[in-house]
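what follows is a predicted protein model with its sequence.
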Amino acid sequence: MKYEIINYDEKLPIKIFVAKLNNYPPHWHDEIEIVKVLEGKIKVSISESVCFLEKGEMAIIKHKEIHQIQSLENESLLQIIQINYKFMETHFPHLSRISFENNLLNISKDINLNVASNLKQLINEMINYLSVRNQGYEFHVISAIYKVFGSIISNVPYTISTEDELEKNNITFNRMKKIIEYIEQNYMNEININTLAEILHLNKYYIAHFFKKHTGLSLGQYITNLRMNKATELLIKNEDSITNIILSCGFKNIKYFYKVFREVYKCSPLEYKNNRQERSNKKVHESEVYQGYIYYTNKFQQILGKNEFVPQDPERSNKYISSEKEIRNIYVDFNDVKGKHNKYASLCVGGGRAGEVLRKDYDNQLDIISKECGFKYLKVHGIFHDELGVCSINSEGKLIYNWQYIDKVYDNILEKGMKPFVELSFMPLALASGDKTCFWWKANVTPPKDYNHWYHLVNSFVKHLEERYGRGEIITWYFEVWNEPNHGGFFSGDMQEYFKLYDYTAKAVKDVYSGYRVGGPASAGNCWIDEIIEHCSSTGTPLDFITTHHYGINGFYDEYGECTIYLDNKDTVVNGAKGVKERVMKSSMPNLEIHYTEWSSSCNPRDPIHDSYIEAPYILHSIKNFQGVVDSMSYWSFTDIFEEGGPPPTPFHGGFGLINTQSLKKAAYFAYKFIHELGEYELNNEDVASWVCKNENEVQALFWDLTIDKQGDVDNRKYFNKDMPPADISPVALEIKGIPKGWYQLELYRIGYEINDVYTEYIKMGSPDNLSCQQVEELCNKNSGKPFLVQEVNIDSNGKFAYHVDMRENDVCFIKLKKI
C-alpha cells in the first residue's frame, strides 16, 4: 500500500483520467474519489466492506480511506474522478467527518436510478467543459462539482463522526500507515512481526487481526502480493536472471513463486518476460499504476470519443471544431524514406559571454540543453575579455598570458559532451588601440595597436589549446574571427581594417596547424560575404567557412535594445539565408560551409517575443526551411543568464534564452527538444510544416502552425507583452501506413497557448518582478514538457496508424509511436 500524491495541473480541484488495470493494491490519498467502470467488472474493498461494480456503475471513496481495486476479468477500464476534499470542506466543514452508509457507497445501487443518472450526466458535463475549454469553463466545472456533492449529500444516508470517533479513526489510520511503510521498506527481507510489534507497541497477534480487519488481507497475503508485484516489474525492466529477481524480492522458495505466478498469469515467468504483447493484456504493474494509473490524459479526451478534444455534444463543439474547416492531412509511408534526417539545427547554440560559463547556474543549464536538446557546439563572446585575465604586458613590454580561466571555460563545455565554436574576440585592454567598448560588461571593440602582438596572442592561444586538448580534438573546433565587425557598435574599424585583422588571425591559427578551421566575417545582417570571399581569393588568406548573423525584425537598435522594432515576414531570415547560399555558390569558393552563428526572431535582448509561445513555431518554421541551405543555425541564445545589457531585470524580460534565469523552460526550448528527439531517418512528406521521422522501433511526427498577425505600428515590446489567446484553425489528420504490426506506446506532446507556455502563466500570475520559490515551482510543474497524452495502440496487419489532432494558431504537436 502506498500514499498516492495527486497533482493538479489546473487551477481546479479536480483530476479526471482513465485507468486500465488488473489489480491496484491497498492505497489511500487525500482526495475524494469516484470510480466508474467503463469496461469489465471490479471488486472494491475498504476494510471489511466490499462492493462489486459492473459496466456503467460507480462507487465513491472517502479521502484517506485505505482501499483496493481488483478486476474480476482479465483487465478492466475505469474512469477516475478525484476531487480535493479541502476545497469542498471550505463550504461543508463536516465533510472529512462524514461516513456514508456501509462506509462505501455504490452510487448505482444505493440510491434511486434518477439520482444516479443525474450524477453521471453531471460528470459528463465536467469532462465536456474540461475538454472544450471555452471561455469561463472553470466556472462550469466548479458548478458541476457543487451539484455532484449536493446530489450526494441530499440523497445518500450518512453520519457525522464525533471528535472522539474522528480521533480514533486517525489513530487507526496512522497505525495502518506504519505497518504498511515497514512492509514496503523490508519486503525483500524476512518480515519480522516481532520487530513490527515493538515499533507499534502492540501485541503481534493483535497486529495480524488489525491488519486483516482493515485491508481484507492477511499480512502473509499482502506481503506475497507485494513481492509478486515487485518481481513482475523487475521481469520487464531488469535483465538479471529470473532466479536472482525472485530472491531479490524476498521469496525464499523458488518453486512456490513459480506456482503462484502461474496461477496469477497463466504462464511461466520466462514466457511472461519474453512475451511483451501477452504482458500488455495481463497485469498493470504497481510501479506503472503509481505513475498516474497509466493512460493518464491531461485533457480527458479518451472518455469522449476517438478524436482529441471532440465532445459528444455537437452544440458544445461548434466553437472548437467547425465542420466547415478544411482538415490538414499529413500522409506518410513508414517505408518511404527520404534519407538521413539532417540534424544541423542541433549543431550549435549561442550562450552570452565566456565568463558566464564559469557560473554554477549557467553550468547547470548548459548540462540540461546538451542532454535534452543535443547541441554539439557552444559559441560565446569575449574569450579574450579582461575578466578572464588572459593577456597583460609586464614592465619590460613583454606579453604575459594566463590561460587558467579559459581552461575552466573550455573544460566545462567539453565535460558536457560539447565543443567550442570559438569566437576570437574582444580586444584585451593591454593590446587595444582605443577605449571604445560595448555591452554592460565593457568589451573593448577597437583593433589592436600592434598587429604582431595580436598575432602572438592568437597563435599562443591555439598552441596552448593543442597542448592541453590534443590536435585530434582541436581539429574538430571552429575559429571565427570577431563579432559583427560591420556593426559600428562592435568594431571601431572599417571593412579594410577588419580584413587586416582577419588576415593576421587566420595566419596565427594556421601557423599552429594548417588543418585547423578558421572563418568569418561573423557579420550582422548577411553583410560582407562577397567581399571577404573576394579578399581571401585575391590574397590567398585561408577561409574555411562563412559565418554571419540574421534576425527576423525590422527597425534600428543598439546593443541595449533601445529602439522601435517590428517582427518582419516569417520568412525574413530564411530568405536571407537562401540569398547568402546563392551568393556563395556563385563565388570563387562555392563549396564553403555556411554557419549562422547568431539567429532568432529578434536581436533585441528585451523583446517579449522570445518568451512567447509563438517563438516555438517560428523556430520550427525557420529550421524546416533552412534545411539544405546552411550547415548550422546557432540560436542566440540558450539562456537568459546573459548580461550584454546588464543583469536581467525580471524573471521574464524578453531575454534571448531558451531557459530563463530561474531555469524555467520557455516554449522555444521545447521546440529544440522535439527537433533533437526526431529519429535518424526522415520520411517523404508533402506537408511543409512538419517532419515525420523514424528509428528502428519508433516513428515521430512533429507538426505546427505559424500564424503571425499584422501588428501595425505597435513595437514588439508592447505587442507581445500581453496575454495572447489564439484562434482555432483546421485540425490535422495524421496517417502513417506500413508500420510493423504490434503494440505501440503513443505519446503526444504539445506547445501552445497555456500549454508549456510559461510566459502566459507568468503574465496571469501578475508578472511579478521577483518570483518566490513556490511560484518558480508552480511555473515549473505547469510547464514541465510532460506528455499531453500517453496510451497504448495496437497496429494490426494493415500497418496503418491514423490520428486526429485539433489545432489552434501557433500550436506545436509532437507524436511518438514507440514499439513495446
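Structure received.

all contacts plus neighbour counts: C-alpha atoms, from now on.
OK.

which parts of the stretch 101-250 of the chain are strands?
Counting by DSSP state E, counting those that start in this stretch, residue ranges of the strands within the stretch 101-250 of the chain are 105-106, 158-160.

whoops, the stretch 551-700 of the chain was the one
Listed in chain order, the strands found in the stretch 551-700 of the chain under DSSP E, counting those that start in this stretch are 553-554, 566-567, 593-600, 632-635, 681-683, 690-695, 698-704.

burial of N554, as a residue count?
The number of residues packed around N554, counting by other C-alpha atoms under 10 Å, is 15.

ok, it - contacts?
N554 sits next to I565, Y566, L567, D568 when contact means C-alpha atoms under 8 Å, 6 or more residues apart in numbering.

related to what we said a few turns ago, next, format the strands of the stretch 101-250 of the chain as a markdown table and append mean neighbour count.
Compiled in a markdown table, those are given as follows (neighbours: other C-alpha atoms under 10 Å):
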| stretch | mean neighbour count |
| --- | --- |
| strand 105-106 | 24 |
| strand 158-160 | 14 |
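
and here is the other one:
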Amino acid sequence: MNKIKISDKVTGSFRDNWNFCVGTERMGIALQKEYQDTLEFVQKAINFKYIRGHGLFHDDTAIYREYEIDGEMKPFYNFTYIDRIFDSFLEKGLKPFVELGFMPSQLASGGQTVFYWKGNVTPPKDYDKWKNLIQALIKHFISRYGIEEVLQWPFEVWNEPNLKVFWKDADESEYFKLYKVSATAIKEINKDLQVGGPAICGGADYWIKDFLEFCKRENVPVDFVSRHLYSAHMPKLQTHEFCYQDLKEPEEMLKELQTVRQMIDNSPFPHLPFHITEYNTSYNPLNPVHDTCLNAAYLARIISEAGDIVDSFSYWTFSDVFEEADVPRAQFHGGFGLVALNNIPKPTFHMFSFFEQMGKDILYRDENMLATRKADGTVTITAWNPVMEKGDHFNMDFSLELNLPKGEYFINRTIVNETHGNPWRTWIQMGRPRFPGKKQVEILRNAARPMVISERVSCTDEILLLEFTQSKNEVSFIEIIPVADETNTYYKLDDSLIPGY
C-alpha cells in the first residue's frame, strides 16, 4: 500500500509545455479528410498549441518548381497547397512549428530519398536557389498571415541530419552550411524571426555541442536548440509489418534531457530554449507498443516531469493517418498516433486528455502520480502504473490523505487500463481485422471509452481519505470537486417512491 499525504500547500507549478506541440505526418497528407477530422477531434480534447511535420518542400506540396524560360531553368513558387494546409491548422488553434525540409527534387543535388513517399534528403545543388526559396516562402507567410503571427512560428532547419537516412552521409559540415544559409536568409527578412536546430535524434549529442560552437564561431543566429527523444532499444524482430523492441526505463528519458540541458547551459549560448520536437517510446511506426495501455502509462511520467527540464516536447504523432512505412496495412499496425485509423482513440490519447484537465498548482508529485489544484479549488490527480513485465499480478494500491476544507465532495475517477479504454484488445478479440467494417468500427469506438466511477464522500475533520487500486498499465484521472448540493430546491423529492430504488 502506497500511503501518501497530500497537503494543501503548493509545491510547484505544472507547466503547460507538454502540449506545446504535436507531430504530424508530412504536410501534403494534411489534405486528406480523415486527417483533418482526426486533428479537430484531438484539438477539442487536448488543445495543442503548435504542430510540426516533415515534407514542407516535398514535391506533393508543389511549393518549388522549375521551368525553362528563354533557355534557362527558373524557379516558380506555388503556395496553393501550403496555404490550404496552414489555414486549416490556424483555424483549429494550431500554429506551425515549421520544419524546413526535405529537398524539392528539382533543387536536389542527388537522388537519395527516405520513406514510402520518397522525401529527398540531399543538399541543394544551388544554395542561392535554396536561400531564395526560404525567403520567398517566409515573405509569403508574412503577406498572408501578418508579421505578428509569423514571429510566433519557430523555424527548424531540417530533421535528424545526424542520420545518413535523413541527410546524405550525415555530413555535419554540410548541415552547418545548410543551417547558416537558412538562418541568415530568415534573419535578413526580420531579425526577430525564430530559427534553430539541429533537430538530431538521441545518441549524437556531440552534434549539439559542435552546432552551438559553430554558430558562435561563425556568428550564425540561433534562437533555440531542438532534439528528439525515444526510449526503444534496437529491434528484437523486424518484419515488413511489425517491429518489436524493449524499452528503457522512463527515468532514462528524463536523464537524457537533463544531460542535454546541461550541455546547452555550458555552451556559448547557455540560455537558449530547448525543444524536443519529437518523442515517443519507439521510433518505429510499426511497433505495436504505440497501440497499448503501456504506452500511455509509460509516458505519463514524462509528461509530468519533463516540463521542468525542457521548454517544450512534441508527441510524435497525433494520428495514424501516416505513411512513412507505406499506407497503413491494418486498423492497428503499431502507428505513432494518439488516434488510430477510423478516428478511434488509443489509451495514450486519453492519458493526454487527463493531463489537459489538470490544474497549475502542484500539491504532490512522484514517479507514479501528479496531484494539482485548479483555480476553482478542484483537486485533480493523474496516476499511472506502467508494467513492462509479463503477467497480470502487478496492481498498485494507494491510500491518500488530502488536506481539504470540511464538506461534501464528489469524486469522479476516469480509468484507462487493459480492460477499459483499450480498443487494441477488442480488435485482437475480433480476430485482428485489417480493414474493419462499419459495425466493427462502431464496436471499437465504444471499446475506446474509459470507465468512469463516481462517489460522494464527506470530509469532517479536514482530512479526506481516498483509497484506490491501479491495475497493470492503468492510467486514472481523479477529480475531487466540492459539492454544491441543490437537493432541497426540489419540490416533494422522494427517491424512495422509485421502484427498485
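Good, I have the coordinates. Predicted, not measured: the structure shown is a model, and the values here were computed from it.

TM between them?
The TM-score (TM-score structural alignment, normalised by the length of structure 2) is 0.91; 475 aligned residues with a C-alpha RMSD of 1.9 Å.

hmm, back to that, tabulate the strands of the stretch 551-700 of structure 1 (TSV), appending distance to K43 of structure 1.
Listed next are the strands of the stretch 551-700 of structure 1 as TSV, based on distance: least, C-alpha to C-alpha, whole Å:
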stretch	distance to K43 of structure 1
strand 553-554	63
strand 566-567	60
strand 593-600	57
strand 632-635	56
strand 681-683	48
strand 690-695	42
strand 698-704	37
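
any idea which of the ones you listed gets closest to N114 of structure 1?
strand 698-704 (45.8 Å; C-alpha to C-alpha).

which part of structure 2 matches whichever helix or strand comes after that closest one?
The element immediately downstream of strand 698-704 of structure 1 (helix or strand, assigned by DSSP states H and E) is helix 716-719. Mapped onto structure 2 using TM-score structural alignment, helix 716-719 of structure 1 spans no residues at all.

and helix 716-719 of structure 1, how far out from the chain's middle?
Here helix 716-719 of structure 1 is found 27 Å from its chain centre; the criterion is C-alpha atoms, centre = their mean, to the nearest Å.

can you check stretch 551-559 of structure 1 too?
Distance, stretch centre to chain centre, for stretch 551-559 of structure 1: 30 Å (C-alpha atoms, centre = their mean).

to which residue of structure 2 is V699 of structure 1 aligned?
When structure 2 is aligned by TM-score structural alignment, the residue opposite V699 of structure 1 is V379.

swap that for Y137 of structure 1, sorry
Y137 of structure 1 maps onto no residue in structure 2, with residues paired by TM-score structural alignment.

and Y137 of structure 1, how far from E778 of structure 1?
Between Y137 of structure 1 and E778 of structure 1 the distance is 21 Å, computed by C-alpha to C-alpha, to the nearest Å.

the more surrounded of these two?
Legend: neighbour count by other C-alpha under 10 Å for Y137 of structure 1 and E778, higher for Y137 (16 against 13).

what about that one, distance to N526 of structure 1?
Y137 of structure 1 sits at a distance of 49 Å from N526 of structure 1 (criterion: C-alpha to C-alpha).

and V390 of structure 1, by the same measure?
V390 of structure 1 sits 31 Å away from N526 of structure 1, going by C-alpha to C-alpha.

same thing with S287 of structure 1?
In this structure, S287 of structure 1 lies at 54 Å from N526 of structure 1, with C-alpha to C-alpha as the measure.

looking at those two, which is more packed in?
Neighbours per residue, other C-alpha under 10 Å: of S287 of structure 1 and N526, the larger number sits with N526, 21 against 13.
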